[in-house]
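**Q** Take a look and give me a structure for this.
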Amino acid sequence: MKTVRSKRTLGAVTPEDFVKLEQLRRMQAIALWLLVAMAVVFAVSFGLQGRFVWAGYVRAASEGGMVGAIADWFAVTALFRRPLGLPIPHTNLIAGKKDEIGEGLGSFIEENFLADEVVHERLSTISGARISGTWLQEPVNAKKVTGFAAQAGIAGLTVLSDADVQDLLESLIREHVIDPPWSSTIGRVTEQLLEAGHHHALIDIVADHAEQWLVTHPESFNALVSSRMPSWVPSIANRFIDDRAHKEVVKFVRAVRDNEQHPFREAANRFLHDLTHDLQSKPQLQEQVEQFKEEIFDSPRIRTIVESTWNSARASLTAMLEDEHSELRARMTRAVTDFGRRLLDDPTLQYKIDVWVMTAVEHLVHTYRHDLAQVVTETVYRWDASEAAEKIELQVGKDLQFIRINGTVVGSIAGVTIYTIATLIHTLVG
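**A** I've put the predicted structure just below:
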């Protein structure tokens, strides 16, 4: 449905448009009153030219001014509409030639603004990396970038469907964690740890904590030993056995902790080496590990783990992104500032980024130059013919009114000049 607009507003919608419309109307009024003034002067001088010589010159000047004003009014008006509504040929040019204007404008932009040499010359004179580095180093700008990234992150978290994310995480965990065989991987990793000697530190930690627990909780250990004794053993014997066993166990744990050559360490070392070999070579043990894995990570349990992990991660991440003073946003701001500083201090990085941007932009412009120009052409195609004429008149109409004013002045000069020359010739001949 065609939008109905008042011809008096020329489609003005923004405050800037109405300012231009007011300036256009003011210049139109000046040109019109100048024409009216010429007509009044002509009428008066025409009546006086038989009595006063100078009146003839004034009449000629005013007559030429009227002719010039009317001719230029016709020329200016013919660009945008039909003068006086008359179907005069070659008028209403912009509306009639709208599509041709769009094609010409698109072609002009393609050949003059998007040409390869123009784009290359322009890009080679600026360093986007240096400009970006200077801009990013300002704390206010770095916070703006962080804020924009935070809002984008929040929007992404809001738009994402929980079910879709959970399905994706579940499929990824199953594909990359659950489905691949564990036994061989565990065997290889354990073998590497053993070769690096990391199991000694683990034995030290276990022995140290075991000693601390035994010393701190002797009653728990004694109760464990007593529970294994027959009921007919006297209580005094139980206490003796408990104390003796506790002392021997503490002594054993301390010996394991303090003696790197303790037989237990050697036995543990042999056991771990045998276990790593069996995990990589014995099918029965491998099958047991895989069954144990499946029992732990059955499908409902994976879904619960994924759901809990995603909900916690999303809630925490959203809260940190929303809080302007959170540690995450502070780190993001520092990272942006540091990146800006590096852009300024590292010429090699500047050069790489500038070359990359130049290459990418030149490739995009070269590849899609016609498509970019076609956007202008198609936009003009979609305009209503009268709307296009109004848009252009609103933008340039004020300046075109000077043509009418200049036509009035030039016409006056031409009129009085022609009259003077003709009078002079007539006088000389006569």
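**Q** C-alpha only now, for contacts and for neighbours.
**A** Noted.
**Q** Which helix or strand contains the closest residue to D323 other than its chain neighbours?
**A** Once flanking residues are discounted, D323 sits nearest to R329: 7.7 Å by CA to CA, 6 or more residues apart in numbering. Element membership for R329 (DSSP states H and E) is helix 327-345.
**Q** which residues touch that helix?
**A** By CA atoms under 8 Å, 6 or more residues apart in numbering, the list of residues contacting helix 327-345 from outside reads 129-130, 132-139, 142-143, 145-146, 150, 320-321, 323-324, 349-350.
**Q** And for stretch 356-369?
**A** Residues outside stretch 356-369 that contact it (CA under 8 Å, 6+ apart): 110, 114-116, 119-120, 123-124.
**Q** Equivalent analysis for stretch 263-280, please.
**A** Contact with stretch 263-280 is made by 183-188, 190-191, 194, 203, 256, 285-286, as judged by CA under 8 Å, 6+ apart.
**Q** For the comparison step, fold the sequence that follows:
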Amino acid sequence: MRIMATCLLIVMAAIYIGMRQVQHVHPAFGFVRAFAEAAMVGGLADWFAVTALFRHPLGIPIPHTAIIPENKDRIADTMAAFLQSNFLTPQVVARRMGALNAAAAMGGFLADPRTGESRLRDGAAGLVADILESLDPDELGGLAKGALRNQLEKIDLAPLLGQLIGAAIADGRHMAVIESLIRKTAETIEANEPMIKTMIHERANTILRWTGLDEKLANAVLDGTYKLLAETLVVPDHPVRTRIEEGLRTLAHDLVHDPAMRDKVEQVKHEILANPAFARWLDGLWERGRARMLEMVRNPQGALGGQFGASIAELGYALQRDTGLQRVVNRFARRTLVGVATRYGAQIVRLVSETVKRWDARTVTDRIEGAVGRDLQFIRINGTLVGGLVGLTLHALDGAL
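**A** Predicted coordinates for the structure are as follows:
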């Protein structure tokens, strides 16, 4: 556009020179000369005005030229003040937010699977992936395992266990555990019958072994044990079952109220935490968890899809249709943005001002000229044509008078 405006000025100069040579041939050439002459004046005047905004015309330091680079800091302060007074005052923010249904707009975004679900899912996956892959695995694992170990050490385990056992007994959920333990005991004995019989044979005296009573004794012991376990399993008020329940109630009470029992539980807990086997278990837990997280974030469509997408869409539909929820969300958004404008408005505009001030004059000039320079060259073109028309009009009026 600069080349076009300059070429138009050169064309007007060439026409003017040519018309001066032939204006005596016909009166019409005088009108053309007047148009070209005034167009040159208008084009040159607008060229000077446009150039003076950004630099000194022809490099000559004429006063009140190179306006933008010479007044860069004042422009930065004026821009910051304009932003603060017209956009970042609490009244303006509240008024604009009052006319905006932010909740419905957010709901429309979230309800669209092509935008809300996919962007949130992919964005969250990308963020987590960047974090996991940028951090050192050993260092991150040490932090995670250390944090878990510290939390376990802080837990007062005995009262917690006592309350869990007491709640299970109160709800009757302990019976399933007791019955499962009885069945497992029977299965364990059945699986180890040969070993139990061998132990009885070895401990029987010679007379019992010689008469074969040791075998009958072993069978009697096993049969009696099976019968006891079966009766305990099927009889609700069996003495063994009752004793087990009483033992659990006593254990639950002691875990909560007995300092000696609590100390024993804490000692066992610390021994487990200090055991190398527990450290290896933590290492394996961390590696499996990290591998699973990386698998999820590298394949967000599969691992983070499904229920995640349905939940996002459901939230979007609720924000679109529920007027009560919209009022709550809009009120929260309005108060939040008003609070941001009140607390940080001055810092935001100061950031704008300081950023522009840090730019060198050439950077400011190039950016502003790049943004509006095309329109300014149209001003030169328009000035050339308008000047020509004014000159043509004046020449016509001069001839008429």
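**Q** Overlay the chains and give the TM-score.
**A** After superposition, the two chains reach a TM-score (TM-score structural alignment, normalised by the length of structure 2) of 0.86; 399 aligned residues with a CA RMSD of 3.0 Å.
**Q** picking that back up, list just the nearest of the contacts of stretch 263-280 of structure 1 to Q374 of structure 1.
**A** Closest approach between the contacts of stretch 263-280 of structure 1 and Q374 of structure 1, by CA to CA: T185, at 57.8 Å.
**Q** Could you find the closest non-adjacent residue to that closest one?
**A** Among residues not flanking T185 of structure 1 along the chain, Q280 sits closest, at 8.0 Å (CA to CA, 6+ apart).
**Q** Give me the neighbour count for the one you found.
**A** Neighbour count of Q280 of structure 1, defined by other CA atoms under 10 Å: 17.
**Q** Tell me the buried residues in the one helix or strand it maps to?
**A** Using DSSP H and E, Q280 of structure 1 maps to helix 263-281. By neighbour count on 16 or more other CA atoms under 10 Å, the buried set for helix 263-281 of structure 1 is 264-265, 269, 272-273, 275-280.
**Q** how much does that helix stray from structure 2?
**A** After superposition onto structure 2, helix 263-281 of structure 1 sits on average 2.9 Å from its aligned residues (mean CA distance after the TM-score superposition for structure 1).
**Q** hang on, the earlier thing: quick check: the residue nearest to D323 of structure 1 vs T91 of structure 1, distance?
**A** Using CA to CA, to the nearest Å, we find R329 of structure 1 at a distance of 62 Å from T91 of structure 1.
**Q** re the thing from before, tell me the helix or strand right after the helix holding Q280 of structure 1.
**A** Once helix 263-281 of structure 1 ends, the next helix or strand along the chain (criterion: DSSP H and E) is helix 283-296.
**Q** quick one: that next one to helix 263-281, angle?
**A** Calculated by axes from the mean of the first three to the mean of the last three CA atoms, to 10 degrees, helix 283-296 of structure 1 forms an angle of 90 degrees with helix 263-281.
**Q** Which neighbouring elements make contact with helix 283-296 of structure 1?
**A** If contacts are counted by 3 or more CA pairs under 8 Å, 6 or more residues apart in numbering; DSSP states H and E, helix 283-296 of structure 1 sits against helix 183-196, helix 263-281.
**Q** Onto which residues of structure 1 does stretch 346-366 of structure 2 map?
**A** Stretch 346-366 of structure 2 corresponds to residues 370-390 in structure 1, going by TM-score structural alignment.
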